[in-house]
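>>> Structure here, sequence nowhere to be found:
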């Protein structure tokens, strides 16, 4: 539980509230066989994590975050290189559209430098909290961009297995 508390606290500091679930719902995901959180330790303390779903035909990265004092030191890039090296499946993740903010554009560039492709098709993350609204996002994919047909299949896979729609 202590490790998860760190992960959740870092999640709260790193993502808008609409992009993560409340504590109990997020914790309950750990009971799923297809969902895992991986943590990184440096100097004896937890410094970063990523959460992924192993879905039929793809790996979906739901969250990746690095403790503030360790940002800019290459840890996020190393984590994503580990993810890439550790799966033979397509990797997909959600990002805020780069036109939304300087930070969103910076995150997209970060993933592009690692070989991800921004897919320019309509996508919304369903509401993660009771009474919340869907969030307009975009999908990035590795190792190649998605065509319209594959995008539709990937989107349906994510909506079904991650969001239960």
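It's in. Worth saying up front: this structure is predicted, and the values here are computed from it rather than measured. Residues are numbered from 1 along each chain as shown.
>>> contacts, neighbours, all on C-alpha from now
Will do.
>>> Could you look up the SS state of the residue nearest to the spatial centre of the chain?
In the chain, the residue lying closest to the centroid (CA atoms, centre = their mean) is residue 62, at 2.6 Å. Secondary structure, DSSP: H, G, I helix; E, B strand; the rest coil: residue 62 is strand.
>>> mind listing what it touches?
Taking CA atoms under 8 Å, 6 or more residues apart in numbering, we find residue 62 in contact with 50-53, 93-94.
>>> Show me those residues that map onto strands.
Counting by DSSP state E, the part of the contacts of residue 62 found in strands is 50-53, 93-94.
>>> circling back: among the contacts of residue 62, which one sits closest to residue 160?
residue 53 (12.1 Å; CA to CA).
>>> How many residues are close by the closest residue to the closest one other than its chain neighbours?
Distances taken as CA to CA, 6 or more residues apart in numbering place residue 35 nearest to residue 53, at 4.5 Å, with adjacent residues excluded. Neighbours of residue 35 under the rule other CA atoms under 10 Å: 17.
>>> Quick check: the gap between residue 35 and residue 148.
Per CA to CA, to the nearest Å, residue 35 is found 27 Å from residue 148.
>>> swap in residue 41?
Distance from residue 41 to residue 148, by CA to CA: 39 Å.
>>> ok, residue 127 - contacts?
Residue 127 neighbours (CA under 8 Å, 6+ apart): 18, 133-135.
>>> ok, structure two:
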């Protein structure tokens, strides 16, 4: 099974970029990277001042053996904030709770002030995600929001019309920042 099939089996269709989209990013965007092994696929964006995890898959056979922690630790060693999107906990899907607990154990915080709602071009369904982040220093959620917005505008929507036949929604419709919910530093 190739890396895309692994991701496609694990992530809901609403969260998946097309294979063509990911391959174009790998080819045309030097900051878009793939780390792949027999039991994992990690797709991430490394910018000068942050890392964004696009997809992290660890095979069932390797879960509980510290592989996910090792992959996250490798990213943490870069000394930059790490941002990712994760599905809200769905008690009918135990994987959502396990993922959230994993990131919590790794020191990730919920960006309570950032909202993320995007209509899937594939299904038309509204996909709501939670933004999690880890930072080696006190990073303001407003800064996380700006980094998330940059990722959405340069990676998520990259060549969207060419790839999907229509544009993704503009960032200001998908991402919101509520200053009143932001923790004070």
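Sure thing, it's come through. Given the structure is predicted, the values throughout are model-derived calculations rather than measurements.
>>> Can you give the structural similarity as a TM-score?
Here the superposed chains carry a TM-score of 0.80, computed using TM-score structural alignment, normalised by the length of structure 1; 155 aligned residues with a CA RMSD of 2.4 Å.
>>> picking up where we left off before, go through the contacts of residue 127 of structure 1 and flag which are in strands.
residue 135.
>>> Looking at the contacts of residue 127 of structure 1, spot the one nearest residue 77 of structure 1.
residue 18 (24.7 Å).
>>> Residue in structure 2 paired with the closest one?
In structure 2, the residue matched to residue 18 of structure 1 (TM-score structural alignment) is residue 14.
>>> And residue 6 of structure 1, by the same measure?
For residue 6 of structure 1, the residue aligned by TM-score structural alignment is residue 2.
>>> distance of that match from residue 41 of structure 2?
Taken as CA to CA, the span from residue 2 of structure 2 to residue 41 of structure 2 is 10 Å.
>>> go on, residue 164 of structure 2?
Distance from residue 164 of structure 2 to residue 41 of structure 2, by CA to CA: 24 Å.
>>> Confirm for me that residue 91 of structure 2 is in contact with residue 97.
Yes: using CA atoms under 8 Å, residue 91 of structure 2 is in contact with residue 97, at 7.3 Å.
>>> between these two, which one's more packed in?
Each of residue 91 of structure 2 and residue 97 has its neighbours counted (other CA under 10 Å); residue 97 has more, 15 against 9.
>>> need the strands for structure 2, in chain order.
Going by DSSP E, structure 2 shows strands at 32-37, 40-46, 51-58, 82-86, 109-110, 114-119, 126-134, 175-177.
>>> out of the ones you listed, nearest to residue 152 of structure 2?
So among these, strand 175-177 is nearest, using CA to CA, at 8.8 Å.
>>> residue contacts, the alignment partner in structure 1 of residue 72 of structure 2?
Under the alignment by TM-score structural alignment, residue 72 of structure 2 pairs with residue 80 in structure 1. With contact taken as CA under 8 Å, 6+ apart, residue 80 of structure 1 is in contact with residue 114.
>>> try residue 31 of structure 1
Per CA under 8 Å, 6+ apart, neighbours of residue 31 of structure 1: none.
>>> one step back: the more surrounded of residue 164 and residue 41 of structure 2?
residue 41 (21 against 16).
>>> and that one, what pairs with it in structure 1?
Match for residue 41 of structure 2 (TM-score structural alignment): residue 49.
>>> now do residue 143 of structure 2
Aligned partner of residue 143 of structure 2 by TM-score structural alignment: residue 150.
>>> How many residues are close by that match?
11.
>>> Next, the contact list for it, please.
Contacts of residue 150 of structure 1 by CA under 8 Å, 6+ apart: none found.
>>> Roughly how far does it sit from residue 4 of structure 1?
34 Å.
>>> do residue 54 of structure 1 as well
20 Å.
>>> can you check residue 28 of structure 1 too?
11 Å.
>>> So those two - more neighbours on which side?
The residue with more neighbours, out of residue 28 of structure 1 and residue 4, is residue 4; 15 against 9, by other CA under 10 Å.
>>> what about the more buried one, which SS state?
Three-state call for residue 4 of structure 1 (three-state DSSP): helix.
>>> Pull the number of nearby residues for the nearest residue to it once chain neighbours are set aside.
Nearest residue to residue 4 of structure 1, sequence neighbours excluded (CA to CA, 6+ apart): residue 27, at 7.4 Å. Residue 27 of structure 1: 14 surrounding residues under other CA under 10 Å.
>>> Please enumerate the helices of structure 1.
2-14, 23-28, 75-85, 102-113, 148-161 (DSSP state H).
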